[in-house]
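1. build the 3D model from these lines:
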Amino acid sequence: MTPALSHTGRLLVATPLLTDPNFVRAVVLLLDHDAQGALGVVLNRPTPIEVAAVLDGWADLAGRPSVVFQGGPVALDSALAVAVVPGEPGQAEPLGWRRVHGAIGLVDLEAPPEVLVGELGGLRVFAGYAGWSPGQLENELAEGAWYVVDCEPGDIFCPEPERLWRSVLRRQRGPLAMLATYPDDPTLN
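-> Here you go, the predicted model:
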């Protein structure tokens, strides 16, 4: 896959036709997309588990709500953290943070949290992730399961994640904006 075809750093927004319970109305941030497949985290699946209950010291850096999010159906027993570091690429990156795309990066949760205090513009912790084998995401895109849209800074740390699917669609141009009003159960209309 050429870099021009990579969707790393963009959002996958589930179409109303996607009925897999793991991804119904999901908004996925793609952290990696290349010839080996794709990996991302679901941004709008908060759990009731507080970050402080599972990761000592990281709760103060986590955005609101300060809960662990279910990042996807794969490896639910592992955690990863996504954070934004303000500034331009090329500047010295803080210890414990690796740039993925633009200002978005992954945090090393094994590092002491105090090394990142004052460096992060926001942090979100995910249990598990969403993964696609080589060609799988491209097939799902061709089948119409996902819309690929640009990520905006507030998407990752949306304080009302249950509204993220509608708000991302609403800001799109053309027919996608209309889908924001798509009913939860169209058979009730």
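2. going forward, measure contacts and count neighbours with C-alpha atoms only.
-> Fine.
3. what about residue 47, helix or strand, and which?
-> Here residue 47 sits within strand 46-50, counting by DSSP states H and E.
4. quick check, central residue of the chain?
-> Centroid check for the chain by C-alpha atoms, centre = their mean gives residue 29 as the closest residue, at 3.1 Å.
5. would it be right to say that that residue lies in a strand?
-> Yes. Counting by DSSP: H, G, I helix; E, B strand; the rest coil, residue 29 is located in a strand.
6. quick one: it from residue 168, how far?
-> Applying C-alpha to C-alpha, to the nearest Å, the value for residue 29 to residue 168 is 12 Å.
7. and what of residue 58?
-> Counting by C-alpha to C-alpha, the gap from residue 58 to residue 168 is 28 Å.
8. so where do the strands sit in this protein?
-> Remark: strands assigned in the chain by DSSP state E are 11-14, 27-34, 37-42, 46-50, 67-70, 74-84, 97-101, 104-107, 122-132, 146-149.
9. reformat the ones you listed as CSV; add distance to residue 181.
-> CSV is the format used below for the strands of the chain (distance: least, C-alpha to C-alpha, whole Å):
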stretch, distance to residue 181
strand 11-14, 14
strand 27-34, 16
strand 37-42, 21
strand 46-50, 22
strand 67-70, 25
strand 74-84, 29
strand 97-101, 30
strand 104-107, 29
strand 122-132, 26
strand 146-149, 16
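10. quick one: closest of those strands to residue 5.
-> Minimum separation from residue 5 across those (C-alpha to C-alpha) falls at strand 27-34, 8.2 Å.
11. alongside the first, I'd like the structure of this one:
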Amino acid sequence: MHDEFNMSLKGHFLIAMPGLLDPNFVRSVVCICEHNAEGSLGLVINRTYPSLAAKDIFEELNIEYLPEQADIPIFFGGPVHMDELFILHGPPFNWGPFVDVGPSLAMSNNRNILEAIADGRGPKSFLIALGCSGWGPNQMESEIMENAWLSCPMSPDIIFDRSVASRWEAAVRKLGIDPARLTDAAGHA
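-> Next up is the predicted model:
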């Protein structure tokens, strides 16, 4: 059905088109961490919880933390598994099991990496997300074909070096598109 998508989009961004009105994904950028015949999993990288910070997570899990780690933002990873933490991070990758997302990027969700972040020994670049985004078999491909999403290879600098508010525009520009010219009307050639 979706022969155009015989390649994996793991390690790519999904960029919400202006016409995508699902409140979970309006103007969102999702880093796809897994994509196979069983479905897809990703993390929204440009939406934080306004009233939640790392100290809340550390205290809930009884993890001691340095004061300078208290205000690390917690991202809304998506509307699935909203009681689970996912850490998108750069090297090193020695915190226990992880999913290799792409060059210099992995996803972990174990206590070891959280403890390392809490006491300042964690990876230099990381994003802590509560929840994730998930799609069933062929669901993401269908949404792309319906023009809900654009995709491009992920870029760690957009994840870790850009302000949260500028990530959608930066991802669109990575495709060579002026965000001001992007409309919700699209068609197929």
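12. so after superposing, what's the score?
-> The TM-score (TM-score structural alignment, normalised by the length of structure 1) is 0.78; 173 aligned residues with a C-alpha RMSD of 3.1 Å.
13. can you give me the end-to-end distance of stretch 67-82 of structure 1?
-> End-to-end span of stretch 67-82 of structure 1 (C-alpha to C-alpha): 13 Å.
14. what lies in contact with that stretch?
-> 22, 40-51, 104-109, 123-131 (C-alpha atoms under 8 Å, 6 or more residues apart in numbering).
15. put the buried members of these into a ChimeraX selection.
-> In ChimeraX, a selection of the buried entries from these looks like this (16 or more other C-alpha atoms under 10 Å):
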select :40,41,42,43,44,45,46,50,51,104,105,106,107,109,123,124,125,126,127,128,129,130,131
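16. residue 180 of structure 1: which of the strands of structure 1 is closest?
-> Here strand 11-14 is closest among those (C-alpha to C-alpha), at 11.1 Å.
17. in structure 2, what stretch matches the closest one?
-> Strand 11-14 of structure 1 corresponds to residues 13-16 of structure 2 when matched by TM-score structural alignment.
18. mean deviation of that stretch from structure 1?
-> Comparison of stretch 13-16 of structure 2 with structure 1 after fitting gives an average deviation of 0.2 Å (mean C-alpha distance after the TM-score superposition for structure 1).
19. counterpart of residue 155 of structure 1 over in structure 2?
-> Under the alignment (TM-score structural alignment), residue 155 of structure 1 maps onto residue 158.
20. what residues does the match of strand 11-14 of structure 1 touch?
-> 25-32, 148-154, 168, 171-172.
21. what's the ChimeraX line that selects buried ones from those residues?
-> The buried residues among those can be selected in ChimeraX (16+ other C-alpha under 10 Å) with this line:
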select :25,27,28,29,30,31,32,148,149,150,151,152,153,154,168,171,172
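22. mind telling me what residue 128 of structure 1 corresponds to in structure 2?
-> Using TM-score structural alignment, residue 128 of structure 1 pairs with residue 131 in structure 2.
23. find the nearest non-adjacent residue to its match, please.
-> Excluding the flanking residues, the one nearest residue 131 of structure 2 by C-alpha to C-alpha, 6 or more residues apart in numbering is residue 82, at 3.8 Å.
24. how about the one you found, what's its partner in structure 1?
-> In structure 1, residue 82 of structure 2 lines up with residue 76, judged by TM-score structural alignment.
25. what's the local residue count around that match?
-> Using other C-alpha atoms under 10 Å, residue 76 of structure 1 is surrounded by 13 other residues.
26. for residue 107 of structure 1, see how far away it is.
-> 17 Å.
27. go on, residue 173 of structure 1?
-> According to C-alpha to C-alpha, residue 173 of structure 1 and residue 107 of structure 1 sit 33 Å apart.
28. what do you get for residue 167 of structure 1?
-> Distance, residue 167 of structure 1 to residue 107 of structure 1, by C-alpha to C-alpha: 27 Å.
29. tell me how many other residues surround residue 110 of structure 1.
-> 8.
30. next one: residue 71 of structure 1
-> Around residue 71 of structure 1 sit 28 other residues, with neighbours defined as other C-alpha under 10 Å.
31. ditto for residue 66 of structure 2
-> For residue 66 of structure 2, the neighbour count with other C-alpha under 10 Å is 11.
32. cool, residue 157 of structure 2 as well?
-> 11.
33. aligned partner of residue 52 of structure 1 in structure 2?
-> Here residue 52 of structure 1 is matched to residue 55 in structure 2, going by TM-score structural alignment.
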